[in-house]
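S.K.: Sequence and computational prediction follow.
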Amino acid sequence: MYYDSTILLLIPAIIFAMIASAGVKSTFSKYSYIRNSRNMTGAEAAQRMLRANGLTNVGINHIPGNLTDNFDPRSNTLNLSDSVYDKTSISAVAVACHEAGHALQYAFGYKPITVRNSIVPVVNFASHSSWFLIIIGLFLTAQGSGDMGYIGDTIFNIGVFAFVIVLAFHLITLPVEFNASSRALANIQELGLVDENEYQGAKKVLKAAAMTYVAATAVAAANLIRVLAIRGRRN
């Protein structure tokens, strides 16, 4: 059986991602059982934040699921999940205001989110084709050092570039998500959507969520390092 030692490069990042995923679920769950003292639902908190920033044309919809919340710039709507929309928990307020933060980013021309969304189609193609290109490239290269080997090298390098694109997307996503959380926390505090103790809980929820994006970036970086190691081993 063939053993590829480069897979060991992924293990720390995968463990980090698993810990981050468990962390956000645990933290969200903990604060979803604690009602905020204002008795304000996630939808109401998001609406307060939007109106305080002059955004009165953003719709707020209820969608099924748990932590499926998002802001859709195409329809200019905030889509809040079952665990956020009509819930009065600290978690609901934190997540709803985070999504409202994305609405503010679009409204006030925050460049990183515009850049991120403009490359989504390319990133989707790159993420789906990257390993396919690497494998095809390796196969063709193994056939010889002539034209077939050259074609294989070219395809392999395109695969490497696909991994670079995916990593770039994750790196751009980090400031976008951090900024949305910063906007959320600033508004939660300034508008008094929760009291000071509850604010600390909201902060923990958003910090835990942010770690999942850091973990995803780490996995993307580990994948790129792995394919570069494979290429180095071939040379």
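M.R.: Nice, I can see it. Numbers count the residues shown, from 1 in each chain.
S.K.: rest of the way, CA atoms for contacts and neighbours
M.R.: Will do.
S.K.: Quick check: closest non-adjacent residue to Asn179.
M.R.: Closest residue to Asn179 apart from its sequence neighbours, by CA to CA, 6 or more residues apart in numbering: Gly101 at 7.7 Å.
S.K.: Please compare the first structure with the one that follows:
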Amino acid sequence: MPYFPFFWDPTMILIIIGLAISGFASMYVQSTYSKYSNIESQKGLTATDVVKKILVSSNMPNVRLEGIRGNLTDHYNSEENVLRLSDSTRNSTSVAAIGVAAHEAGHAMQDRDNYSFLRLRSALVPVTNFGQTAAFPILLLGFFLGGSEILINIGILLFSLTLLFQLVTLPVEFDASKRAIRVLEDQNILTAEELPQARKVLNAAALTYIAAAIASFLSVMRLFLLFGGGRRRR
């Protein structure tokens, strides 16, 4: 029976570890957000109010503010120049919601300032999407063609683009959170007691990006272990 490395294999433990880390990070951010979503900010501003205030004070009148359905689906789209706040965030006056909204405003500030890592991440999006689509078909083709070293290495390289994208994402997310906390403090939106609470929410969210990068690294490591630089195990 030929060896087929894409299903169960001892190296699958790396995938399981990656899933466990990602699952833990997801549960942690949900529990942290839930905890601080029950703490109302003393100023009584909604997350929407906060974003509008930041956009005006930061000289970003061209950024559109829209709602989007879902829970914690908040994001800033640099191509459309639009910041979207989710159902669970936009009308909330909680410390958690304000922290998340300010984080997305931080991305808008990055866009305004031509932040290099944000530009690099945007440039990597189409390349990464192509890599995710093409990697496994090329790996499978290389495998069935007698372990073609060239095709297998190309497949691994394409798969590794996801890891590169996630590594570039880390400074983008950390910087957006840093900007968020700074603007919340400078504009006196949150009190000295509330700022550390918002920071905990943003730090928990950052763990999901770290976990995703670790999981991708483990997946790439598995492919290297399986194919040994292009040589198929027998």
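M.R.: That came through fine. As the structure is a prediction and not an experimental result, all values here were calculated from the model.
S.K.: residue contacts, the counterpart of Arg222 of the second structure in the first structure?
M.R.: With TM-score structural alignment defining the correspondence, Arg222 of the second structure maps onto Arg226 in the first structure. Neighbouring residues of Arg226 of the first structure by CA atoms under 8 Å, 6 or more residues apart in numbering: Thr6, Ile7, Leu9, Leu10.
S.K.: can you rerun that using 6 Å?
M.R.: Thr6 (CA atoms under 6 Å, 6 or more residues apart in numbering).
S.K.: tell me which element it is part of?
M.R.: Element membership of Arg226 of the first structure, judged by DSSP states H and E, is helix 196-234.
S.K.: quick one: buried residues of that helix?
M.R.: Under the neighbour-count criterion of 16 or more other CA atoms under 10 Å, helix 196-234 of the first structure has 198-199, 201-228, 230-231 buried.
S.K.: and what of stretch 137-150 of the second structure?
M.R.: Of the residues in stretch 137-150 of the second structure, those buried (16+ other CA under 10 Å) are Ile138, Leu139, Leu140, Gly142, Phe143, Gly147, Ser148, Glu149.
S.K.: now stretch 67-79 of the first structure
M.R.: Buried residues in stretch 67-79 of the first structure (16+ other CA under 10 Å): Asp69, Asn70, Phe71, Thr77, Leu78, Asn79.
S.K.: ends of it, how far apart?
M.R.: Using CA to CA, to the nearest Å, one end of stretch 67-79 of the first structure lies 10 Å from the other.
S.K.: residue nearest the centroid of the second structure?
M.R.: Closest residue to the average C-alpha location of the second structure: Tyr209 at 4.6 Å, with CA atoms, centre = their mean.
S.K.: quick one: the aligned partner of that one in the first structure and Arg231 of the first structure, what's the gap?
M.R.: By TM-score structural alignment, Tyr209 of the second structure lines up with Tyr213 in the first structure. The gap separating Tyr213 of the first structure from Arg231 of the first structure is 27 Å, by CA to CA.
S.K.: what does Ile90 of the first structure give?
M.R.: With CA to CA as the criterion, Ile90 of the first structure and Arg231 of the first structure are 48 Å apart.
S.K.: Give me the distance between the residue mapped onto Ser57 of the second structure from the first structure and Ile151 of the first structure.
M.R.: Alignment note (TM-score structural alignment): Ser57 of the second structure maps to Ala52 of the first structure. Using CA to CA, one gets 58 Å for the distance from Ala52 of the first structure to Ile151 of the first structure.
S.K.: higher neighbour count, those two?
M.R.: Ile151 (16 against 12; other CA atoms under 10 Å).
S.K.: ok, now which ones touch the more buried one?
M.R.: Applying CA under 6 Å, 6+ apart, no residues contact Ile151 of the first structure.
S.K.: now do 8 Å
M.R.: For Ile151 of the first structure, the contacting residues are Gly137, Leu140, Thr141, by CA under 8 Å, 6+ apart.
S.K.: Do a quick rundown of the helices in the second structure.
M.R.: For the second structure, the helices defined by DSSP state H occupy 12-36, 47-57, 95-112, 116-144, 149-186, 194-227.
S.K.: what's the shortest one packed up against?
M.R.: Applying 3 or more CA pairs under 8 Å, 6 or more residues apart in numbering; DSSP states H and E, one finds that helix 47-57 of the second structure contacts helix 95-112.
S.K.: picking that back up, tell me the most buried of the helices of the second structure?
M.R.: Highest mean neighbour count of those: helix 95-112, a mean of 26 (counted as mean count of other CA atoms under 10 Å).
S.K.: That one maps to which residues in the first structure?
M.R.: Aligning helix 95-112 of the second structure against the first structure (TM-score structural alignment) gives residues 90-107.
S.K.: Next, the mean deviation of that stretch compared to the second structure.
M.R.: Mean deviation of stretch 90-107 of the first structure relative to the second structure after superposition (mean CA distance after the TM-score superposition for the first structure): 0.5 Å.
S.K.: can you tell me which residues contact the alignment partner in the first structure of Val172 of the second structure?
M.R.: Following TM-score structural alignment, the counterpart assigned to Val172 of the second structure within the first structure is Val176. Contact analysis of Val176 of the first structure by CA under 8 Å, 6+ apart lists Pro112, Ile113.
S.K.: so how far is Val120 of the first structure from the nearest residue to the match of Tyr209 of the second structure once chain neighbours are set aside?
M.R.: Distances taken as CA to CA, 6+ apart place Leu174 nearest to Tyr213 of the first structure, at 6.4 Å, with adjacent residues excluded. According to CA to CA, Leu174 of the first structure and Val120 of the first structure sit 15 Å apart.
S.K.: same deal with Ser130 of the first structure?
M.R.: For Ser130 of the first structure, the distance to Val120 of the first structure equals 15 Å [CA to CA].
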